[in-house]
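Q: predicted coordinates and the sequence they were generated for:
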Amino acid sequence: MKMMINSIQKSVIRIHTLSRASVCRGLSSVSGPKVCVVGGGPAGFYTAQQLLKARQDAVVDIYERLPVPFGLVRFGVAPDHPEVKNVINTFTQTAHHDRCSFHGNVNVGKDVSIEELRQAYHAVVLSYGAEGNRSMGILGENLPGVFSAKDFVGWYNGIPANKELCPDLSCETAVILGQGNVALDVARIILSPLDMLKKTDITQHALEALATSRISRVLIIGRRGPLQIACTIKELREMVNLPNTRADMLLSDFEDIGETLKDLPRPRKRLTELLIKALNERNDKAEKSWSFRFCRSPVEVLAASDGKRAAGIRLAVNKLEGSGESVRAVPTDKLEDVNCGIIISSIGYKSIPIDPAVPFDHRRAVVPNDTGRVQDVSGLYCSGWVKRGPTGVIATTMNDSFDTARVLLQDMDTGKLDLSIKKPGAQAIAALLQTRGVRTVSFTQWEKINAEEERRGKPHGKPREKLLDVEDMLKIAWS
């Protein structure tokens, strides 16, 4: 009798073990919905998080071009904003979910097509962000010494493609075109005392370049006025409080602004009051200065006498027509020339087409969609910047991605997505990639890269020293 009971117990344990094993394989053989997310940044992870939470049978695979996850949280957030990067902890929990898998080192559109993904999954969500630069469309913008803010940020934040940027910081004046948060991030990094940056995850080569920088003046140019400035109060306050710097703005830019102050919405009012406070405070002991220049638009990048690099920028002085947020900047005949050694264009990122099979609005630089459903392509969705354009902060992307996930879930519930069709999911894509010689990086393998970066940062008192070479990343991941 005792032997019979032991035998039954062993059988039960074996059945339970087999059941757990099937769960850990990501339910690839179960008929629940299989969803593919293209892009391992905030939009991708937030979309995956919502899908996994809402449906206990959903399986989500995240495909990312680089061997490392987290997109703009890793590569876009300023090094001196570590608190913003805490969201990585949430993304890591999602990546460790039994029904979620991360597949790094997969270039969707090249290694595997969108159509192949659509055949393998019930739904495909495009969340690949905005890796292109908006052009200024002016003479001289391709001269050495002119950079996009995206590339400059990538240089100090460790994007592999930007590691060779080598900006010349030996000049006195830098000009930044644009007055959004990214523009202020760049200005702050250029002017920050080195001691403030040494303990961050800024790249070592950027830290060394900034140590020898001779830039003492940064002009932040905007085409409209102080009442339309695009940054947030947090970013502006950081500029105002930056040690050893002073604000050096033009009083004429603030004429009559006091009369409209009382009628402004509260967020705009607080921002404007802080601007006025910075205007009126003087710190004559400061060695460096920053300044907003309003109602100015770039007309031409001026070349040095040898024609080989940028030496200045010509600006049109604008007049404003209309009122409030909808005010328009209209160029006048008046021009101003500013001498400078480096020009950084922070006029916006833009998404680029990923695959000929995906419709793309080239004028707006987004995938045309209706609340996340891609136009005229069933089973295809989008979230984040490729859906709405490069605007907002991480919380904006979170809400946007949750909205896309809700639409997708609604389509599952109403039968708009046919879940009765069995889809192979990652199993089919893995086989395809193998035949094409593409080796993926799992989240566990990314964690090897993460551990190595943290190890390299420790002797310098930094949270990490980012690897800048994809081949080095892959070597460590696959070791």
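A: Good, I have the coordinates.
Q: use CA for all of it now, contacts and neighbours both
A: Will do.
Q: three-state assignment of R223?
A: Going by DSSP: H, G, I helix; E, B strand; the rest coil, the secondary structure assigned to R223 is coil.
Q: also this one, for the comparison:
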Amino acid sequence: MPTHFSKQLNLKSLYYNVKENRFRLHGSPNIVTKLCIVGSGPAGFFTALRLLKLVPPTLNFTIDIFEKLPFAGGLVRYGVAPDHPETKRVMSTFEQCLRNTRIRFLGNVKIGEDIKLKELRRFYAATILCTGAEDNRTCFPQASGVHGLYSARRFVNWYNGHPEYVNEKFKLSESRTVLILGNGNVAMDISRMMLKSPTELENTDISPYALEELWKSKVERIICVGRRGPAQAAYTIKEFRELTKLGDVRISILDEDVKQMNDDLRILGKKVRDTEKSAWRRKRILNLFNECYLSSNLKDCSSSKKRTFELKYYRRPLQLVTDHAGRITHVEFQKTRLVPEGAESFEHAEFQPTETTERIPCDLVFESVGYKSVPIEGVPFDYERFLIPNVRGAVISDKQTQLSPLYCSGWVKRGPRGVILSSKLDAEETVDKILEDLDTGVIEYKETHQAEVCDLLKTRNRRFITKNDWFALYNYELEQGRASNISGPKKILSVEQVWRYLKEIKSG
């Protein structure tokens, strides 16, 4: 360990024991090492939890978590479907994290607006960016002004009560056929939300305005379209199975897609060798897919079903077709086929277009083709992969040199893929790198005071949410949820309401 770092921390010995997965400390430090995390979603909390676990309390070590919204939780609060309360239970773990005396929370603080990143970096020994993926990919980048085209992310944030999306309008009461572009879990989520009986959503934390709109919905047919085949679909077996269990919904699968799928499986089977885990997952997905296909061809199965969920594959969206008023009437697709040459696995087999096209009529179109991160001022950004270039979470420049002490974790680090717990594994790698840099002196202590950030925000008249404020608001939401027989918090839906309720709570 460099001499200057040992002197700064007043340590006789500080090292990271990989085998035991923890720090050991000999001697008593008399200074405070401060880190900050930007973003309070799963990536931010799992990073904080990992740091709290590995750095012993005897080391004066604090973490400030910044969040642009008043509430912590990120994807857990605003991304998980309301009818999946079991997934949201991880919020209790995040709540315990916030109770730790080494953690501070500063909500309603937008990095880049309320405080610049370069200013933030002056206050902390290291900064970890966990800002997630705040934008969405699109098949139609030039389609501005078209009525009836939405991103799946926009719809998800709307029914989950995200403050920036409470005023969205989707006109479900005027639509009968909805087309969803994409084959991942988000596509399954929004399909299920539109097909499920609103009665089943009444005791969830769905936003009240979304529930009201779903009661008025006239949607009776949802068509989910993928560019490749069922074996390449990104949804999980759990998400797919939930749709098959909706009592009032018939699953529809085309004969031609099943035939092409079987041809693909036979040809790809001779070209690639999958791992046991991958083969097991694919087998489960395809078994359920085949069950749905067989059931969809039974005449007595379809007669009593009022709504239809159609799965279409091997179709790449080409263009939107609109009427004279700019409303979508059709989407034109180009048929595709998989290319077995060069495929490393079934899941990663590429496709190529054919000369056959097809038009599918619809009233609304939701794009669910992936999220993407957005660049942050002063931070390198990969515009092809839409993430921050990094090595093990350490941000690197265009010249591949480490920009210490700046780190990243979560979707902004690896791209928007995986489930919530994937961010836990990701955080472990980033934190391990941070601890290595702390141990070797790459991260240097800076003589600042914790109150300086708050003082700066106050001088700029920026109102921010403290940890105590957050607990007061969250407990209020939980109480309102219990009073309304909701399995979770009854969410406060706007920043204006936050300040009003906070004032009421503090006044007794």
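A: Everything's here; your move. Remember, predicted model here, so these are calculated numbers, not experimental data.
Q: care to give me the TM-score?
A: TM-score for the superposed chains, counting by TM-score structural alignment, normalised by the length of structure 1: 0.90, backed by 447 aligned residues with a CA RMSD of 1.8 Å.
Q: now do the strands in the stretch 51-200 of structure 1.
A: 59-63, 100-103, 123-126, 132-133, 146-148, 173-177 (DSSP state E, counting those that start in this stretch).
Q: CSV for those, including distance to P390 of structure 1 and mean neighbour count?
A: Listed next are the strands of the stretch 51-200 of structure 1 as CSV, based on distance: least, CA to CA, whole Å; neighbours: other CA atoms under 10 Å:
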stretch, distance to P390 of structure 1, mean neighbour count
strand 59-63, 21, 27
strand 100-103, 24, 24
strand 123-126, 14, 26
strand 132-133, 10, 18
strand 146-148, 15, 22
strand 173-177, 17, 24
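Q: so how far is A133 of structure 2 from the residue minimising distance to the centre of structure 2?
A: Centroid-nearest residue in structure 2, with CA atoms, centre = their mean: L75, separated by 4.9 Å. Separation of L75 of structure 2 from A133 of structure 2 (CA to CA, to the nearest Å): 10 Å.
Q: now do the helices in the stretch 251-400 of structure 1.
A: 257-261, 266-280, 385-388, 394-414 (DSSP state H, counting those that start in this stretch).
Q: just the ones you listed: most buried one?
A: helix 385-388 (a mean of 26; mean count of other CA atoms under 10 Å).
Q: what does it rub up against?
A: With CA atoms under 8 Å, 6 or more residues apart in numbering as the test, helix 385-388 of structure 1 has contacts from 43, 126-130, 351, 365-369, 372, 391, 397.
Q: so where in structure 2 does it end up aligned?
A: Under the alignment (TM-score structural alignment), helix 385-388 of structure 1 falls on residues 411-414 in structure 2.
Q: hang on, the earlier thing: out of the strands of the stretch 51-200 of structure 1, which gets nearest to K34 of structure 1?
A: strand 59-63 (4.9 Å; CA to CA).
Q: tell me roughly how far the closest one lies from structure 2 on average.
A: In the superposition against structure 2, strand 59-63 of structure 1 averages 0.4 Å from its aligned positions (mean CA distance after the TM-score superposition for structure 1).
Q: name the helices or strands packed onto that strand?
A: strand 34-38, helix 42-54, strand 100-103 (3 or more CA pairs under 8 Å, 6 or more residues apart in numbering; DSSP states H and E).
Q: buried residues in the second one?
A: What it means is helix 42-54 of structure 1. The neighbour-count check on helix 42-54 of structure 1 (16 or more other CA atoms under 10 Å) flags P42, A43, G44, F45, Y46, T47, A48, Q49, Q50, L51, L52 as buried.
Q: what's the first one aligned with over in structure 2?
A: Matched across to structure 2, P42 of structure 1 falls on P42, judged by TM-score structural alignment.
Q: and if you look at A329 of structure 1?
A: So A329 of structure 1 corresponds to F351, using TM-score structural alignment.
Q: list the contacts of I114 of structure 1.
A: V108, D355, A357, V358.
Q: what does it align to in structure 2?
A: Under TM-score structural alignment, I114 of structure 1 pairs with L117 in structure 2.
Q: same thing with T92 of structure 1?
A: Aligned partner of T92 of structure 1 by TM-score structural alignment: E95.
Q: which ones are touching Q334 of structure 2?
A: R315, R316, P317, L318, P353, T354, E355, T356, T357, E358 are the contacts of Q334 of structure 2 under CA under 8 Å, 6+ apart.
Q: number of residues surrounding the last one?
A: Just to be clear, that refers to E358 of structure 2. Using other CA atoms under 10 Å, the number of residues around E358 of structure 2 comes to 14.
Q: please name the nearest non-neighbouring residue to it.
A: F333 (5.1 Å; CA to CA, 6 or more residues apart in numbering).
Q: if we can go back for a sec, contact partners for the aligned residue in structure 1 for the residue nearest to the centre of structure 2?
A: In structure 1, L75 of structure 2 lines up with L72, judged by TM-score structural alignment. Residues counted as contacts of L72 of structure 1 (CA under 8 Å, 6+ apart) are G41, P42.
Q: alright, I will stop here.
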